[in-house]
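**Student:** give the three-dimensional model of this entry:
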Amino acid sequence: MDHQWNLNQYITYILLTLVFLSSWTDINGMYAELPQVILTQPESWKLGANLALITNFGNISPLILVLIKCLCRKHTLNPVPINYIVILIGMLSCFLLIFLWSYTTVIANVRRSTALLTLALFLSLLDCTSSVSFADYIHRFRKEFTSAFFLGESLTFTIPSLLAIAQGNGRIRCVQAINGTNTTEAIYEPPRFSVSIYFLCLFILLTISFISFVLFTMDIYCSKCKSNRTGRIIGNNEYN
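**Tutor:** Here you go, the predicted model:
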């Protein structure tokens, strides 16, 4: 490895970070937005527990990949199409959240946030899959680019959290009750922008990740930064 990087290597590192930014941005963004979402949803503060239960079902997707590997030992799973599926469905889910995050239906005589929880299930399945497929994809690059994988994933909660802080969600001010008693009431202040705009920002982040990944598959910037190693995390055979 040369100690001095050229411009192409810096661009590759930045684009790789942007690609891996799509791994958990959507789910982490939903948790960061909970203080604002619970104000209008019927589950109120129970929504966080329901969301945690739903998202944990996503852990089944890496297990499915392992089973496929065991059943298809003579074949391998190319991470490129898997990554395309992960990012594209993540983009679609965030796009649907812009319009459907507050949609509720009555199930067993109880009103529930069906759209939000259903899309959270899809996103959790995709994000858990991305932890495997992205780790396999980074093996195509030289070892000095491995840290871009961890940097991208570390930003998946930092950026949504900064968006939530900029939005001002969960801000409370206490006012004295006007009924003559010595009590105060908690008043939630309106956010600087709506929940729909917040999910639009997440959609834009995933779109940037998708564009970065397209550039990599076209080998515009990264052809000289790839390693001679081949991925072996998903499957036993080598792929180019």
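
**Student:** contacts, neighbours, all on C-alpha from now
**Tutor:** Will do.

**Student:** now Lys69: how far from Gly58?
**Tutor:** 18 Å (C-alpha to C-alpha, to the nearest Å).

**Student:** residue boundaries of the helices in the chain?
**Tutor:** Counting by DSSP state H, the chain has helices at residues 7-20, 25-32, 34-37, 46-56, 60-71, 79-100, 114-137, 146-167, 195-217.

**Student:** as CSV, the ones you listed with mean neighbour count would be great.
**Tutor:** Formatted as CSV, the helices of the chain follow (neighbours: other C-alpha atoms under 10 Å):
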stretch, mean neighbour count
helix 7-20, 20
helix 25-32, 23
helix 34-37, 20
helix 46-56, 16
helix 60-71, 15
helix 79-100, 20
helix 114-137, 21
helix 146-167, 18
helix 195-217, 19
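
**Student:** to Val106, which of these lies closest?
**Tutor:** Ranking the helices of the chain by distance to Val106, with C-alpha to C-alpha as the measure, places helix 114-137 first at 8.8 Å.

**Student:** from the chain's centroid, how far away is the closest one?
**Tutor:** Between the centre of helix 114-137 and the centre of its chain there are 7 Å (C-alpha atoms, centre = their mean, to the nearest Å).

**Student:** can I get the helices of the chain in TSV with distance to Lys226?
**Tutor:** Below are these laid out as TSV (distance: least, C-alpha to C-alpha, whole Å):
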stretch	distance to Lys226
helix 7-20	10
helix 25-32	26
helix 34-37	40
helix 46-56	34
helix 60-71	25
helix 79-100	14
helix 114-137	11
helix 146-167	11
helix 195-217	10
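
**Student:** nearest to Val175, out of those?
**Tutor:** So among the helices of the chain, helix 34-37 is nearest, using C-alpha to C-alpha, at 19.7 Å.

**Student:** would you do the same for the sequence below? I want to compare the two.
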Amino acid sequence: MSSRWAQTTCFTLIVIMNLSAWIDIQGIMVELPLIIPLMPEGWALPSAITICMTAASIAPVLVLILRWRQGKRFSEIPYIYAIIIVGIVSCCMLAFFWQRTAFVFGNQRSVWLLGGIFTLSTVDCTSSLIFFDYMKRFRASYLTAVFLGEGLTGLIPTLLVLAQGMGSEEVCIQAVNGTGLVPIYTQPRFSVRVFIFCIGGILTVSLLAFVLLRWSNLVSLADAANPIYVE
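**Tutor:** Below you'll find the model as predicted:
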């Protein structure tokens, strides 16, 4: 493999790895128009989601404290594995159980959905800190790949939604008795479950990209390693 191809491949793998930063939460947010009508909270659900995401923002602070206590013994590698794997598992759980509710505080609540969103928000908030820490191992020119990957976390779910079609578009057809028109609402091309599985699949590809960066000789072939970094 030539050095140029190795550099391009290494850059691409970093982009793919960083897709796992926010793509799961971004995916859930763009899918809300299909989720909200089926949940007991109705249009109060976005407020509950916001509370979950805000509560999850404490995770980076905990990582900073842990890093301060461990000092030079701290390594971001196990955390990257954990972030991506937890994201994959959470997406799989959400795909099967997002519609399940439980009776809490006198009402049915979307505990599975909110619990999954809280978990995904926790790892996503942490990823912004951990992934940048990982990039100290690479030359500065590869930092652009991080921003590109995180930028695509908004674009890719949007393209998936466009492919899915939101449904609920009103189409008028002739009534059976021929006396008038009745509205028929269109359905999306694929379900919320399939959409979440697609997001989980992207996270799996991100995990494979990180494994290749860690365990192949691609980084050395591309001469991408930071020469002043000492592991």
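
**Student:** between the helices of the first structure, which one is nearest to Tyr188 of the first structure?
**Tutor:** helix 34-37 (9.3 Å).

**Student:** tell me the residues of the second structure aligned with the closest one.
**Tutor:** Under the alignment (TM-score structural alignment), helix 34-37 of the first structure falls on residues 32-35 in the second structure.

**Student:** that stretch vs the first structure, average distance?
**Tutor:** For stretch 32-35 of the second structure, the mean deviation from the first structure after alignment is 0.5 Å (mean C-alpha distance after the TM-score superposition for the first structure).

**Student:** what sits up against that stretch?
**Tutor:** Contacts to stretch 32-35 of the second structure, defined as C-alpha atoms under 8 Å, 6 or more residues apart in numbering, come from residues 166, 192.

**Student:** need the counterpart of Arg140 of the first structure in the second structure.
**Tutor:** Aligned counterpart of Arg140 of the first structure in the second structure: Arg137 (TM-score structural alignment).

**Student:** its match contacts Ala225, correct?
**Tutor:** Yes - assessed by C-alpha atoms under 8 Å, Arg137 of the second structure is found in contact with Ala225 at 5.8 Å.

**Student:** so for Cys174 of the first structure, which of the helices of the first structure sits nearest?
**Tutor:** helix 34-37 (16.7 Å).

**Student:** next, work out how far apart the corresponding residue of the second structure for Leu88 of the first structure and Ser206 of the second structure are.
**Tutor:** Mapped onto the second structure by TM-score structural alignment, Leu88 of the first structure lines up with Ile85. Distance of Ile85 of the second structure to Ser206 of the second structure, computed by C-alpha to C-alpha: 10 Å.

**Student:** residues contacting Val175 of the first structure?
**Tutor:** Val175 of the first structure neighbours (C-alpha under 8 Å, 6+ apart): 184-187.

**Student:** please repeat the previous calculation with a cut-off of 10 Å.
**Tutor:** Taking C-alpha atoms under 10 Å, 6 or more residues apart in numbering as the contact definition, Val175 of the first structure lies against 183-187.

**Student:** mind checking which of the residues you listed land in strands?
**Tutor:** 184-187 (DSSP state E).

**Student:** before we move on, back to that, among the contacts of Val175 of the first structure, which two are most distant?
**Tutor:** Longest span within the contacts of Val175 of the first structure, C-alpha to C-alpha: Thr183 and Ile187, 13.0 Å.

**Student:** Ala224 is in contact with the match of Arg140 of the first structure, correct?
**Tutor:** Yes - using C-alpha atoms under 10 Å, Arg137 of the second structure makes contact with Ala224 at a distance of 8.5 Å.

**Student:** Leu16 of the first structure: which of the contacts of Val175 of the first structure is nearest?
**Tutor:** Ile187 (43.0 Å).

**Student:** contact partners for that closest one?
**Tutor:** In this structure, Ile187 of the first structure makes contact with 170-175, judged by C-alpha under 10 Å, 6+ apart.

**Student:** same question for Ser147 of the first structure.
**Tutor:** Neighbours of Ser147 of the first structure in contact, by C-alpha under 10 Å, 6+ apart: 13, 16-17, 138, 153.

**Student:** of all the helices of the first structure, which one is nearest Ser223 of the first structure?
**Tutor:** Nearest of these (C-alpha to C-alpha): helix 195-217, 8.3 Å.

**Student:** pull up the aligned stretch in the second structure for the closest one.
**Tutor:** Using TM-score structural alignment, helix 195-217 of the first structure pairs with 192-214 in the second structure.

**Student:** so how much does the matching stretch differ from the first structure once superposed?
**Tutor:** Mean for stretch 192-214 of the second structure is 0.4 Å (mean C-alpha distance after the TM-score superposition for the first structure).
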